[in-house]
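Colleague: what's the 3D shape of this:
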Amino acid sequence: MQQPLLIYLYRLNKGVLVGVASALLFLSSLTSAVLTALLHLPVHQPTTLKYENYFQYYYNKPYTRYGPYLIGILAGISMTTKKGHLLKHQWQAAVGWFCCLSVMAILVGLAYVLRDVPPQPSAPHALYQGIHRSLWALAVAWIILACEEGYGGFVDNLLSLNLWVPLSNISFACYLIHPVLIILYNGKQETPIHYTDMNFFYLSWVT
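Modeller: Coordinates of the predicted model:
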């Protein structure tokens, strides 16, 4: 529903598209941050039912996940309508790769730093939860742009291997089906699930 609307706004007026997209991105980030602060949510997926609000009010909601979706749409529009290369010089690519990898490393590191959830509303947790999805999506969009314009290096070579073709053809179908399998597996358990390497290997790769 949103994608045709955004494309229509793009054809109508690019300035309107930028304004609407910025407002939606801000509202999505703000909603995630406020929910995290008010409900004392963790910044990672919890492994116990102590934080059931994480799934009920945050994890499964489209308005908290809209940032990456929106960035993907905007990146797609930009890459399919650009007249020439956006990266004119190698130094631009170098700066882009440095920023991209730095952002990814910082986001992963902060997830461990902010692992403990304080009993009171926490500004760092709320800020992280509000922007980390969108920042990660921006980093991924940069990787796609760099590869498309010839600055991907070995990353482009790796992602261009033919072995990914059959996997990419079934990836969306797996994405749609695997939550059902996980729910069925968890629902059939008659005892608590305890961590073992083999058990979580199965959960990660089979379901």
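Colleague: contacts and neighbour counts: CA atoms only from here.
Modeller: Noted.
Colleague: Helix, strand, or coil at H85?
Modeller: Under DSSP: H, G, I helix; E, B strand; the rest coil, the three-state class of H85 is coil.
Colleague: Tell me how many other residues crowd the closest residue to it other than its chain neighbours.
Modeller: Computed as CA to CA, 6 or more residues apart in numbering, the closest residue to H85 that is not its neighbour in sequence is E149, at 6.5 Å. Counted with other CA atoms under 10 Å, the neighbours of E149 add up to 15.
Colleague: isn't E149 right next to K82, touching?
Modeller: No - judged on CA atoms under 8 Å, E149 makes no contact with K82 at a distance of 11.4 Å.
Colleague: In this structure, which residue is most central in space?
Modeller: R133 (4.4 Å; CA atoms, centre = their mean).
Colleague: Relative to L27, how far out is the residue nearest to H85?
Modeller: Using CA to CA, to the nearest Å, E149 is found at 32 Å from L27.
Colleague: which stretches of this protein form strands?
Modeller: Taking DSSP state E, the chain contains no strands at all.
Colleague: Quick one: the helices in it, in order.
Modeller: 2-12, 14-39, 52-53, 62-81, 90-113, 123-148, 154-159, 164-187, 197-205 (DSSP state H).
Colleague: Point out the most buried one among the ones you listed.
Modeller: Mean neighbour count (mean count of other CA atoms under 10 Å) peaks for helix 123-148 among the helices of the chain, with a mean of 20.
Colleague: what is the orientation angle of that helix with helix 14-39?
Modeller: On the basis of axes from the mean of the first three to the mean of the last three CA atoms, to 10 degrees, helix 123-148 is oriented at 140 degrees to helix 14-39.
Colleague: Could you check how far helix 123-148 is from the centre of its chain?
Modeller: A distance of 7 Å separates the centroid of the chain from that of helix 123-148, by CA atoms, centre = their mean, to the nearest Å.
Colleague: What is it packed up against?
Modeller: helix 14-39, helix 62-81, helix 90-113 (3 or more CA pairs under 8 Å, 6 or more residues apart in numbering; DSSP states H and E).
Colleague: Who are the contact partners of the residue nearest to Q45 when sequence neighbours are not counted?
Modeller: Spatial nearest neighbour of Q45, chain neighbours left out: Y54 (7.7 Å); criterion: CA to CA, 6+ apart. Residues counted as contacts of Y54 (CA atoms under 8 Å, 6 or more residues apart in numbering) are L41, P42, Q45, P46.
Colleague: measure Y54 to I182 for me?
Modeller: 18 Å.
Colleague: again, but for F154
Modeller: Taken as CA to CA, the span from F154 to I182 is 35 Å.
Colleague: swap in N157?
Modeller: 33 Å.
Colleague: and what of L9?
Modeller: From L9 over to I182 (counting by CA to CA), the distance is 39 Å.
Colleague: go on, I131?
Modeller: Remark: distance between I131 and I182 (CA to CA) = 28 Å.
Colleague: residues making contact with stretch 111-118?
Modeller: Taking CA under 8 Å, 6+ apart as the rule, stretch 111-118 contacts H40, L41, P42, V43, H44, P124, H125.
Colleague: one more to line up against the first:
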Amino acid sequence: MIIRFSVLMLSNVERYLDEGQDNKDPSQQPENVVLMGWCVPASCTPYDLQNYLDQYLEEVDFPLKKKNVTFTSHVEENSCQKENEQKHFDHVDISFCLVAAIIVTLVTLSTAYEAFRDHTQDKLKDRSPVTKLAMAFSLKRNLNKLSNCEETNPPLQTLYGMRVFCIMMIIMDHRFGTGLSSAVLNFNFVEEQYRSALGSLFFHGDLFVDSFFILSGLLVTYCLLVQFDKRFTNPALIIFLRYVRLTPVYAFVIFYYATLFNYTGIGPMWKTIITQEVQDCRVNWWTNLLYISNYVNTEKMCMVHSWYLPCDFHYFIIAIILCIVISREKRIGLVFLGVMTFLSVLVPFVISMIYMRPAVLHFYPNFLRAPKFHPDFQLTYSKSHTRASPYFIGMIAGYLFYRMRGSEKHLKKAYSDLILTLSLVLLASTLLTGTVFYDPYYKYNAVESAFYAAFHRTLWAVGSIGLLYVASYGHAKLIYNFLSWKPWIPLSRLVYGAYLVHMQFQMRAVAKKGSG
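Modeller: As a prediction, the model looks like this:
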């Protein structure tokens, strides 16, 4: 049998490393601590392992031994996992298997039913609700819907490419972050990236999450105003339909996290990372389904990356109210939207000033290894009232696209080029200037940090909207053709699913690392 475990090795080597390590730099890995994962015979107990390692470290020769530097090991009981360790399904695990089996059965039967109707050429004769329901789970029908394109307003087709690009950047950023949360061999390379232009794509990549707030605000405002032009719809019904559209697949992924996820691998960090995540999902799943997980029990949030969904849902409710007012009293509604935009910028400024918080959330190892407990994650990063400015900027853009729909007007080339240049400058500068606050010798200034915390997301949103606007109504046709490229359409419809499931693969890879 083989047992996999993680071991933390400590020493009194600090005083000999001071010359090579800058204690003012929080991006640096502590060089007197080594985290390792090994495979050993299962007959060894954690106590045996620790004694053996201490004995080996005492006898082995290394350069600093002559200076009375010693190493000690510490083996956590819950970090040990046997390869043949018994895991028994409980009633919750069995329930998930039953639900998954039911869904697979429905998909199979629905697909077979549609194939039978196509074969008998009976697909146009019966459009009853029962028939539509019977084919709702058809694999063929749903795959065909992936390529459906929004044709009523061609400028909106740019959103397909933007959604795909942003989710790709977010997944890449998360992969880089989860990799740093585990064993790191090349410390110097990682530390250099915190201050590099390339590293800003990873360590200030949270701006791509703001891009989704922008897109959501734009689409919600545009669609609601178009809908209210036709007929008024009960706001409670709109919220209910939104909940029904988002929640089933979200609930299914949470259900998986709380059950079978724990059985999908084995490794030195498995119990520390995966088992704890499973436990959090079992206890706090209800906060996710009520879309309050970014305010209630945030330190035990199920699926840490899911903080985005409650924010978006809260903004959606506010957007409905604002769109109703705009559709009835345009001037008053736009004033309210302006006020909400102003408040969304003011709130992070005030919070950063009062609590003396940094301008950005630093994605240092101490955050990446325990993000749910980080004070900036709980205070500013995941809260709806501190992340709202991109959404309201997106709402303003949605109103502009609503007013421009069906219009043949285009910007003059000079104006188009000017807006494009300014937009690119805003996007690049907002992304790159984040590296300033990763400089270990940066002297903290509360006002400067508060201004950056308040405005950098807003400027990113303005730059993004400017880019979309000139692509749709200006002369940036190359950008329009790229963002509206047909292959982006089916991929963009899979973005929500990719957002929900991508972290489980990354966490699993980290938890298994070093398992041999």
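Colleague: Just the TM-score for the two chains, thanks.
Modeller: The TM-score (TM-score structural alignment, normalised by the length of structure 1) is 0.78; 189 aligned residues with a CA RMSD of 2.7 Å.
Colleague: quick one on the thing from earlier: could you check which residue of structure 2 pairs with the residue nearest to Q45 of structure 1?
Modeller: In structure 2, Y54 of structure 1 lines up with D376, judged by TM-score structural alignment.
Colleague: For S204 of structure 1, see how far away D197 of structure 1 is.
Modeller: D197 of structure 1 is 10 Å from S204 of structure 1, by CA to CA.
Colleague: my bad, should have said R65 of structure 1
Modeller: 22 Å.
Colleague: ok, the aligned residue in structure 2 for L9 of structure 1 - contacts?
Modeller: Residue correspondence to structure 2 (TM-score structural alignment): L9 of structure 1 is matched to V325. Neighbouring residues of V325 of structure 2 by CA under 8 Å, 6+ apart: I332, G333.
Colleague: ok, for the residue mapped onto I131 of structure 1 from structure 2, nearest residue in space, not its chain neighbours?
Modeller: Under the alignment (TM-score structural alignment), I131 of structure 1 pairs with F455 of structure 2. Residue nearest to F455 of structure 2 in three dimensions, not counting chain neighbours: V345, with 6.5 Å by CA to CA, 6+ apart.
Colleague: is it true that that neighbour touches F392?
Modeller: No - in this structure V345 of structure 2 lies outside contact range of F392 using CA under 8 Å: 10.0 Å.
Colleague: for structure 2, longest strand please?
Modeller: Assignment by DSSP E gives strand 2-11 as the longest strand of structure 2.
Colleague: helices and strands around the next helix or strand along the chain from it, which ones?
Modeller: Next helix or strand after strand 2-11 of structure 2 toward the C-terminus (DSSP states H and E): helix 14-17. Packing partners of helix 14-17 of structure 2 (3+ CA pairs under 8 Å, 6+ apart): none among the helices and strands.
Colleague: equivalent range in structure 1 for helix 14-17 of structure 2?
Modeller: So helix 14-17 of structure 2 sits over no part of structure 1, by TM-score structural alignment.
Colleague: ok, L361 of structure 2 - contacts?
Modeller: Counting by CA under 8 Å, 6+ apart, L361 of structure 2 touches D376, F377, Y381.
Colleague: What strand or helix carries H74 of structure 2?
Modeller: strand 71-75.
Colleague: got the contacts of L361 of structure 2 as TSV, with distance to W286 of structure 2 columns?
Modeller: Formatted as TSV, the contacts of L361 of structure 2 follow (distance: CA to CA, whole Å):
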residue	distance to W286 of structure 2
D376	24
F377	20
Y381	21
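Colleague: and which of those residues is nearest L309 of structure 2?
Modeller: Y381 (13.2 Å; CA to CA).
Colleague: The closest one: how many residues sit nearby?
Modeller: With other CA under 10 Å as criterion, Y381 of structure 2 counts 20.
Colleague: Let me know the helix or strand that the closest residue to S384 of structure 2 other than its chain neighbours is in.
Modeller: Nearest residue to S384 of structure 2, sequence neighbours excluded (CA to CA, 6+ apart): C311, at 4.7 Å. Using DSSP H and E, C311 of structure 2 falls within helix 308-328.
Colleague: Next one: I77 of structure 1 relative to G187 of structure 1, how far apart?
Modeller: Taking CA to CA, one finds I77 of structure 1 at 42 Å from G187 of structure 1.
Colleague: Can you give me the distance of S352 of structure 2 to V345 of structure 2?
Modeller: Counting by CA to CA - S352 of structure 2 and V345 of structure 2 are separated by 11 Å.
Colleague: Pull up the overlap in contacts between the two.
Modeller: Common neighbours of S352 of structure 2 and V345 (CA under 8 Å, 6+ apart) do not exist.
Colleague: and T31 of structure 1, what is it in contact with?
Modeller: Residues counted as contacts of T31 of structure 1 (CA under 8 Å, 6+ apart) are Y63, T64, G130.
Colleague: which residue in structure 2 lines up with the first one?
Modeller: The one in question is Y63 of structure 1. By TM-score structural alignment, Y63 of structure 1 lines up with H385.
Colleague: Its match and C311 of structure 2: what is the separation?
Modeller: Distance from H385 of structure 2 to C311 of structure 2, by CA to CA: 8 Å.
Colleague: what's the answer for L494 of structure 2, then?
Modeller: Distance of L494 of structure 2 to C311 of structure 2, given as CA to CA: 20 Å.
Colleague: Then Y222 of structure 2?
Modeller: 19 Å.
Colleague: now Q227 of structure 2
Modeller: 23 Å.
Colleague: Between these two, which has more neighbouring residues?
Modeller: Between Q227 of structure 2 and C311, C311 has the larger neighbour count (other CA under 10 Å), namely 24 against 13.
Colleague: mind listing the helices for the stretch 201-350 of structure 2?
Modeller: In the stretch 201-350 of structure 2, the segments counted as helices under DSSP state H, counting those that start in this stretch are 207-230, 235-257, 270, 276-289, 308-328, 330-355.
Colleague: What range does the second one cover in structure 1?
Modeller: It refers to helix 235-257 of structure 2. Under TM-score structural alignment, there's no match for helix 235-257 of structure 2.
Colleague: I'd like the next helix or strand past that helix.
Modeller: That would be, after helix 235-257 of structure 2 and using DSSP H and E, helix 270.
Colleague: Mind giving me the packing neighbours of that following helix?
Modeller: helix 495-512.
Colleague: how much distance is there from the helix it packs on to the middle of the chain?
Modeller: On CA atoms, centre = their mean, the centre of helix 495-512 of structure 2 falls 10 Å from the chain's centre.
Colleague: Repeat that for stretch 39-58 of structure 1.
Modeller: Relative to the centre of its chain, stretch 39-58 of structure 1 is centred 17 Å away, using CA atoms, centre = their mean.
Colleague: again with stretch 479-488 of structure 2
Modeller: Stretch 479-488 of structure 2 sits 24 Å away from the centroid of its parent chain (CA atoms, centre = their mean).
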